[in-house]
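Sequence first, then the predicted structure, then my questions.
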Amino acid sequence: MKAVIMAGGKGTRLRPLTSNLPKPMVPIANKPILIHIIELLKKYDFDDIIITVGYLGKKISEMIGDGSNLGVKITYSWEDRPLGTAGSVKQVEKKLDETFLVISSDILTDIDLAHMLEFHKKRGSVATLALTRAEIPVAYGIVFTDENGSINRFKEKPGWSEVFSDKINTGIYILEPEVLRFIEEKQEFDFSKQLFPLLLERGDPIFGYIGDFYWLDIGNPKKYIEANHDVLIKKVRVNVAGEEIKEDIWVGEGTDVNLEANLWAPVIIGQNCKVEKGAVIDRLTVIGDGVYIAKKAHVKRSIVWNNATIREGVKLENCVISSRVELGADSIVQTEAVIGDDCEIGNESVISQERKIWPNKIIESGSRVTTDVQLGTFVRRSFFGPNGITGMINFEITPEFATKLGATFGTLLKPGARVVIGRDNKNISRMIKRALIAGLMSAGVEVYNVEIMPLPLIKYAIRVFNATAGVSVKNPYVNRDSISIRFFDQDGVDVNRNIETEIEDIFFKDKIKRVEPSRVGEVLNPVRTFEVYLNDVMKYIDYSIIRKQQPKVILDCANGSSSIIAPSLFQKLGCEVISLNAQLAEGRGKKNSLTKDALLDLSKTVRVLGADIGIALDEDASRALFVDSKGDIVEGDTALALFIKFRLNERKGGAVCVPVSASQVIDQISEENSGVIIRSKIGYRPLIEKILENKCIFGGEETGGFVFPEFQFARDGILASAYILEQIVKQETSLKELLSEIPRFYMVKKVIEVPYQYRGKVMLQLVEEAFGHNISTLDGIKIYFDYGWCLIRPGPDENTFEIYAEARSKEEALQLIKHWANIIEDIVHSIETGI
């Protein structure tokens, strides 16, 4: 007899199990669902089978073939677009010239098809639906029948007040060919929603068959695990692969189970597996083919697919591990968690219950995964990075995540704390900020919402309002699909690693403490921030001399939050201001004003309009770069050297902090002006920490970040721009003339790819390569030569290294870069090939 198996669905609810695999090919007890269905059909002489396929259909046809190895004949019908359950069967109407069966490919059942067929014929039915009884029928379409099985009504997804039947449609039908003429060709058409109600309306005889059989819709990971367990406890009658070596313990050919391993029935272990001494394969576990299970591993109630590796001390409970997953030593995967194909889970990691990890992810050792991991490649043990918490909006960082994060921070601060929070001008930032506010309020925190605000002003507001802490939310221009959340202490400094660890501990271990309703925090919208900041800048800067000169300034605000304050500040200082990219509207995308192209545009404008200076602020006004009156772009290192010279002259010496990558010329300037240079690791936080530790009078980076500790412990591009204007006017010269006093130097930078897992080996071999040279290992390895230096360090991106070089000429600097880049490439090649 003929049967049609509907296998065109995407299996969305089963992802990540179905990310690379069609849903019908997902294994139940080490055998694809589709094979179980084909074996059932064959048992009842349905041996001429048509499979309708769509999503990943080629994989189905390649894996199943023509059915000859299963003792049946199989042909395929391809859907180039979704046609619905009935529409897919309509495509093969010409092949269905007798009574035929239709069955869904995402169910597990042991229905007696012979008895159902007999029922169908005896009733003279044109359509017989296999029905089963459900304890909670509201999740399904219910069917009303009389005592003879005749169907008299359908109800899709009823409410509890409409549940007058517990019979539900199983997706198994016996049909007469004549019903196909009512299905529209090449149109999406559904059996239960359209065809069967139509037949009922026509008065055609349709019946519901209820027998004593097992049926389960494998619609989600929980049901998938349940299906495997039901096979093991023999709740459903299916064929189990492998030899039953003991009661309810099945083991496949070529599998090596150590005599001192513990197998507790019922379990299924596939072919060519290795189970080490002391490993425990606990009840209700299915192990696929080619799986390695190390000593002290404990696998309980779990489903493990082919070629997975389970290292020493791993604990799995009631979870699903897909193909080729590697679980590091002592990692834990909790109940109903699902790990997709080809993932690497680091040692001592914890995958929390019900979490899903999509294929090809690498989870760093010691991580605790409490949210689904769908995008990106790496998941670190800490969700804090160099710029706070950054992730894909509505995937990695959702409103729900932000609310929990806000409550976490509030728990850490305790009820009654005061937090300043601000954002950039993007709607996604507003959404996440409001979610954070809700979380903070729930923990009893008083929130000062300063709305759209440049980052230096958010930090400044913490002091202005005597707040306990601060939070900023921004959509970085480098990735328009991401969001960045940063937390600050009472001084406006990014919270330290200890605080980050406490936040993670509260968040991951659900230690959040929310207050009773009467103590929920309030939200205030203060308005004095701009006014106080402007006044304080004008006190710090001698604006009277600027007003006398009235310099012409071209100001690029990058369409960022500085647009709302920077132009007015420079006007108050007495400047003639021409603003570029000073639009805050959502549709006006922020731009990176510090790129070479943007600076060239600024340079052109300065020359055309005869301005005294061009100022480029980044999107949140933390950094600033400059163009002189001739239109020449001032290199970041040159500007840093100039600022240091100004500050040391003003203070008659003192300690100044710069990163390890800053030019050696700075040392020369410091020595000439009674200064002491403190070097920090690259990055904003290491710089601030060193400034605080050494009580520095100034700190800066060659990327345009300048810190005036007397004013605030934060990079402030607006203040830095006002300061350089003051110095130009005070010294009665031009920026061009001031720059001519800075010694000439040449710096270059290069980023090269290095696989993340090779980082350690590359660093060790670089130290060997640098043997005999004077080196520093403050941040990476810095190698000194007579004519310059080269700094090599792992980059902020997982698979990169950064190389910096400085020399007496550009050619020498480029040669240094090329030489050490070649050495790194040779090291990587040697690691990969063993040569």
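That came through fine.

CA only for contacts and neighbour counts going forward, please
Will do.

quick one: buried residues of the strand or helix carrying E226?
Using DSSP states H and E, E226 sits in helix 221-232. Counting neighbours by 16 or more other CA atoms under 10 Å, one finds that the buried residues in helix 221-232 are P221, K222, Y224, I225, E226, A227, N228, H229, D230, V231, L232.

Excluding chain neighbours, what is closest to the third one?
Excluding its sequence neighbours, the residue lying closest to Y224 (CA to CA, 6 or more residues apart in numbering) is I218, at 5.3 Å.

can you check the first one too?
On the basis of CA to CA, 6+ apart, the spatially nearest residue to P221 that is not a chain neighbour turns out to be L14, at 5.7 Å.

re the thing from before, among the buried residues of helix 221-232, which one sits closest to I452?
For these, the residue nearest I452 by CA to CA is P221; the value is 42.5 Å.

wait, that closest one sits on V338?
Yes - counting by CA atoms under 8 Å, V338 is a contact partner of P221 at 7.5 Å.

Tell me how far E825 lies from E768.
Distance of E825 to E768, given as CA to CA, to the nearest Å: 15 Å.

Can you pick out the residue with more neighbours from those two?
E825 (15 against 10; other CA atoms under 10 Å).

Wait, a helix at that one?
Yes - using DSSP: H, G, I helix; E, B strand; the rest coil, the assignment for E825 is a helix.

Next, the contact list for G270, please.
Each residue near G270 by CA atoms under 8 Å, 6 or more residues apart in numbering is listed here: N30, A241, G242, V251, G252, E253, T255, I287, G288, D289, G290.

Second structure for comparison follows:
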Amino acid sequence: MKIIVPMAGRGSRLRPHTLTIPKPLIPIAGKPIVQRLVEDIVKVCGEPVDEIAFIIGDFGKETEENLKAIAESLGAKGSIYTQDQPLGTAHAIMCAGPSITGNVVVAFADTLFRADFTLDSNSDGVIWTKRVDDPSAFGVVKKNADGFITDFIEKPETFVSDEAIIGIYYFKDGDFLKSELQYLLDNDIKDKGEYQLTNALENMKNKGSQFTSGTVNEWMDCGNKDVTVETNGKILGFVKDDEQLQSSKATIENSEIIEPCYIADGAVIKNSTVGPLVSVGANTVIEDSTIDNTIIQEDSHVINAKLTNSMIGNKAHFDGKFSSVSIGDYSRLD
């Protein structure tokens, strides 16, 4: 099994936090978004994953090494490909062409999910879906009475289905997928100005592939500050019984920690109330503060704060009584 992870977007809606690192490496409950994504996919695959291919922009060598390390931690080879231009989902996937062979899962690194099904690798394909209130912003599927997908529609302007494609797909025949993606590129077939994966799926279906859907219980976005903080809180709740969230190498003095919280190695918390739903990065110092529902990354200093629904980046300094903030890396407010 191979996992293909397109993640070349700059994450502009999450700025300033994505000015220094790509969005999929933003930590959620102490782990990068993309790490949690591939870990959850490995859990439902039901068979070993031998390669994880990441499609990135110009993110630098450090990011590439971090991604390879994530793959290796799951017993897989990490491969790096580059997408130079944002030309659509089909184009993004094809940037990893050499790795698209055999059993393949394609997962866009925009969201996290929770699911309790095991992937049926005998199926031609499985499309992860979730029912949504407003399907016009998503690709959606229609299904027949037997549960097989009959139509793939990209961002429908009129209602056809509320079963949205969340951006995770399984293909039994990666080579067939690759040939249909290449057909779109070779013939300049676009939808809404871009090369769309849904067009390739429609062609595969018309040539005999039978796709089913895998419905997820939770679909969590990390597109902007508010939903990323919300996702952090949900993940803390999901993993609090399975992961060690509070490091024994953190220093807690005259403070109350209201679980669930993630507190990393070297964190120092003094004279404060922290939690619930707070993630504190390595070597961050919090003093004389009350903080809930917030992400604070590494090597930052927060004092005299009363924060909720906030994000503070790496190596930031915050001194004040603001109630909701989003401060990027190396910023200072005092």
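It's in. The structure displayed is predicted, hence computed values, not measured ones.

What's the TM-score once they're superposed?
Overlay of the two chains. TM-score (TM-score structural alignment, normalised by the length of the second structure): 0.87; 320 aligned residues with a CA RMSD of 2.4 Å.

any chance of the buried residues of helix 221-232 of the first structure in CSV, plus distance to S105 of the first structure?
Output for the buried residues of helix 221-232 of the first structure, formatted as CSV (distance: CA to CA, whole Å):
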residue, distance to S105 of the first structure
P221, 16
K222, 18
Y224, 13
I225, 17
E226, 17
A227, 14
N228, 16
H229, 19
D230, 18
V231, 17
L232, 21
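
For the longest strand belonging to the second structure, which helices and strands make contact with it?
Counting by DSSP state E, the longest strand found in the second structure is strand 163-171. Applying 3 or more CA pairs under 8 Å, 6 or more residues apart in numbering; DSSP states H and E, one finds that strand 163-171 of the second structure contacts strand 104-107, strand 125-131, strand 139-143.

So for it, what gets flagged as buried?
If you call a residue buried by 16+ other CA under 10 Å, then strand 163-171 of the second structure has these buried ones: E163, A164, I165, I166, G167, I168, Y169, Y170, F171.

A294 is in contact with I310 of the first structure, correct?
Yes - in this structure, I310 of the first structure is within contact of A294 by CA under 8 Å, at 6.1 Å.

Neighbour count for those two, which is higher?
Just comparing I310 of the first structure and A294: by other CA under 10 Å the higher neighbour count belongs to I310, 28 against 22.

which residue lines up with that one in the second structure?
Here I310 of the first structure is matched to V302 in the second structure, going by TM-score structural alignment.

got it, and F191 of the first structure?
Matched across to the second structure, F191 of the first structure falls on L197, judged by TM-score structural alignment.

Show the contacting residues for that match.
Contacts for L197 of the second structure were tallied using CA under 8 Å, 6+ apart; they are G88, T89, A90, L181.

Next one: it relative to A115 of the second structure, how far apart?
According to CA to CA, L197 of the second structure stands 23 Å off from A115 of the second structure.

What count of nearby residues applies to the alignment partner in the second structure of the residue nearest to Y224 of the first structure?
Counting by TM-score structural alignment, I218 of the first structure corresponds to C222 in the second structure. For C222 of the second structure, the neighbour count with other CA under 10 Å is 24.

contacting residues for C222 of the second structure?
Listed by CA under 8 Å, 6+ apart, the contact set of C222 of the second structure reads D110, T111, L112, T228, T231.

Looking for the alignment partner of the last one in the first structure.
Aligning on TM-score structural alignment places T231 of the second structure opposite A227 in the first structure.

all helices for the stretch 1-150 of the second structure, in order.
Using DSSP state H, counting those that start in this stretch, the helices assigned to the stretch 1-150 of the second structure run over residues 33-45, 61-73, 89-94.

and among these, the most buried is which?
Ranked by mean neighbour count, the helices of the stretch 1-150 of the second structure are led by helix 89-94 with a mean of 23 (mean count of other CA atoms under 10 Å).

Could you tell me where that helix falls in the first structure?
Alignment of helix 89-94 of the second structure against the first structure: residues 85-90, by TM-score structural alignment.

Contacts made by that stretch with the rest, please.
4, 6, 52, 79, 82, 180, 183-191, 195.
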